[in-house]
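Participant: What would the 3D arrangement of this be:
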Amino acid sequence: MIVIRCGSAPVPTVLGEHPRVECSEVPTKEDVNRALYEIGHRRRVVVCGTDAGLAALLTRLLRTENLDMEVAYVAEDPTPATRAYDLPTGSAAAKLGVRGEAREVPLIRDETGTVLVGEATVTGPGGAHLVGEAYADDERIFSGEIDTLTVRPTPQLPGVRATAARPRRVLRRSWLPARAVQLGTEAGVITRDGVTGRRAVKRTSFYRHTEPWRLVSP
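Facilitator: As a prediction, the model looks like this:
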């Protein structure tokens, strides 16, 4: 087992005796490649950091065909990913990372091959309304104008769910489960796991990859 520490993320004491690789807060391609080199024959990696750090590692595991690696996640505080997969945080998460067993869960990615682990939101540029149309498989999520499209992975099949927040609407939002969520828009700004894209896009999709990933979970 090896520990990847993202930025200044705390590393609980129970992980202190294991080899460690230091990375930037949002690991770069070079960071993750170095970590994979250090992992060597080990088959479990524990990520101490944020959802963005976990997503960066999984994106590289996907692109290098290493999804058989067991992955544990240690976040200091609750995040969209810990809530999505019902994971503990802090020391409890570290103990789970050492002693827990891995299980296969759906891997959610977008058309660029970037993995989503917690939450993606899409708005118009500058936080303006999002204009367009989105579908969860064959079911329409919205058509027209909304505040935000939100997409989250799920630990069970079909693997992803989405909802739309409409302007001035107070009613409780409904979530639509799907294998794939597709959006076409005039201009959409995507924030994936806390990282906002630099440019607006006209279309995007989030969908279940053909292979799962192996999450160390309760």
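Participant: C-alpha from now on. contacts and neighbour counts both.
Facilitator: Noted.
Participant: What count of nearby residues applies to residue 52?
Facilitator: 22 (other C-alpha atoms under 10 Å).
Participant: what's it in contact with, if anything?
Facilitator: Residues counted as contacts of residue 52 (C-alpha atoms under 8 Å, 6 or more residues apart in numbering) are 26, 192-195.
Participant: how close does the nearest residue to residue 39 once chain neighbours are set aside get to residue 53?
Facilitator: Here the nearest residue to residue 39 in space, its sequence neighbours aside, is residue 2; by C-alpha to C-alpha, 6 or more residues apart in numbering that works out to 6.2 Å. Computed as C-alpha to C-alpha, to the nearest Å, the residue 2 to residue 53 distance reads 15 Å.
Participant: Neighbour count: these two, which is higher?
Facilitator: Applying other C-alpha under 10 Å to residue 2 and residue 53 shows that residue 53 carries more neighbours, namely 26 against 21.
Participant: can you tell me which helix or strand that one belongs to?
Facilitator: According to DSSP states H and E, residue 53 maps onto helix 51-63.
Participant: Residue 205: helix or strand, and which one exactly?
Facilitator: With DSSP H and E as the criterion, residue 205 is inside strand 201-208.
Participant: list the buried ones in that strand?
Facilitator: Residues 201, 203-208 are the ones in strand 201-208 that count as buried (16 or more other C-alpha atoms under 10 Å).
Participant: for comparison, sequence B:
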Amino acid sequence: MSASDRAAGVVVLRFGEHRVPRGLTGLDTVDVAGSADVDAAAAGARRLVVVGADADLATVLTRLMRTERLGVELAAARGFFPRSAVTGEARRVPLIRDDAGIAIVGSAQWRGFEQGLFGEAVVDDTTLFTGDVAGVRIEPTAEMPGLRAAVQSGRGRPQRWVAGRAAQLGTTGARVIRDGVEGPREVKRSTFYRHTEGWLRVG
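Facilitator: Okay, the predicted model is just below:
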């Protein structure tokens, strides 16, 4: 397949002040101001290339999930070889979302407030913790069952990882941080789980 063929149907989504890498110049580019821009680009694209942070990539993935367009390939333009976001192969991997309908691509955290995180968390049928901990980190995995979670030390380091399809928390009060972005309100319950359909990740 020629370079021009590979570029056909590829749309670059630029978030905020992020600069489009030189290797992606000349491609159709959309400056994203809201979800309508993502939806419009996805409607006619074979592949979307996101220029932005993990949270921006997750925003696009969330829109693809909600609009039932998970057949669109999704790439992040990062590192020294941004052109690989155009030329790389797509692979279907598990899509991890939460009970608020928001996807994650890098990691999520459950964090407490001044007194830490108090409650209980399970991954499938395995108890992750009961009582008081500093926090929990959840990450998508490229293979089934789809995610892994670990209690964090006081310095934020993950301890023993537990893999599963879903991670559930019941707590007296927690902050949910998705790909570096903290949610707007305290929660008493939170669940991250594998969506019924995976997504087409490039790279």
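Participant: picking that back up, can you put the buried residues of strand 201-208 of structure 1 in CSV and add distance to residue 121 of structure 1?
Facilitator: Compiled in CSV, these are given as follows (distance: C-alpha to C-alpha, whole Å):
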residue, distance to residue 121 of structure 1
201, 13
203, 13
204, 11
205, 12
206, 11
207, 15
208, 17
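Participant: Return the member of these nearest to residue 129 of structure 1.
Facilitator: Comparing those against residue 129 of structure 1 with C-alpha to C-alpha places residue 201 closest, at 14.1 Å.
Participant: Out of the contacts of residue 52 of structure 1, which are shared with structure 2?
Facilitator: By both residues aligned by TM-score structural alignment, their matches' C-alpha atoms under 8 Å, those still in contact after alignment to structure 2 are 192-195.
Participant: on that earlier part again, average offset between the helix holding residue 53 of structure 1 and structure 2?
Facilitator: With both structures laid over each other, helix 51-63 of structure 1 and its partner residues in structure 2 are 0.5 Å apart on average (mean C-alpha distance after the TM-score superposition for structure 1).
Participant: so that helix corresponds to what in structure 2?
Facilitator: Under the alignment (TM-score structural alignment), helix 51-63 of structure 1 falls on residues 54-66 in structure 2.
Participant: how far is the matching stretch from where the chain is centred?
Facilitator: Going by C-alpha atoms, centre = their mean, to the nearest Å, the spacing between the C-alpha centre of stretch 54-66 of structure 2 and its chain's C-alpha centre is 7 Å.
Participant: Could you do stretch 89-100 of structure 1 as well?
Facilitator: Relative to the centre of its chain, stretch 89-100 of structure 1 is centred 19 Å away, using C-alpha atoms, centre = their mean.
Participant: any idea how far the aligned residue in structure 1 for residue 195 of structure 2 lies from residue 148 of structure 1?
Facilitator: When the two structures are superposed using TM-score structural alignment, residue 195 of structure 2 falls opposite residue 209 in structure 1. Between residue 209 of structure 1 and residue 148 of structure 1 the computed distance is 24 Å (C-alpha to C-alpha).
Participant: And those two? Which one has more around it.
Facilitator: Just comparing residue 209 of structure 1 and residue 148: by other C-alpha under 10 Å the higher neighbour count belongs to residue 148, 23 against 18.
Participant: Correct me if wrong: residue 96 of structure 2 contacts residue 195.
Facilitator: Yes: under the criterion of C-alpha atoms under 8 Å, residue 96 of structure 2 is in contact with residue 195, at a separation of 5.9 Å.
Participant: in what helix or strand does the equivalent of residue 2 of structure 1 over in structure 2 lie?
Facilitator: Applying TM-score structural alignment, one finds that residue 2 of structure 1 aligns to residue 11 in structure 2. Secondary structure assigned from DSSP H and E places residue 11 of structure 2 in strand 10-15.
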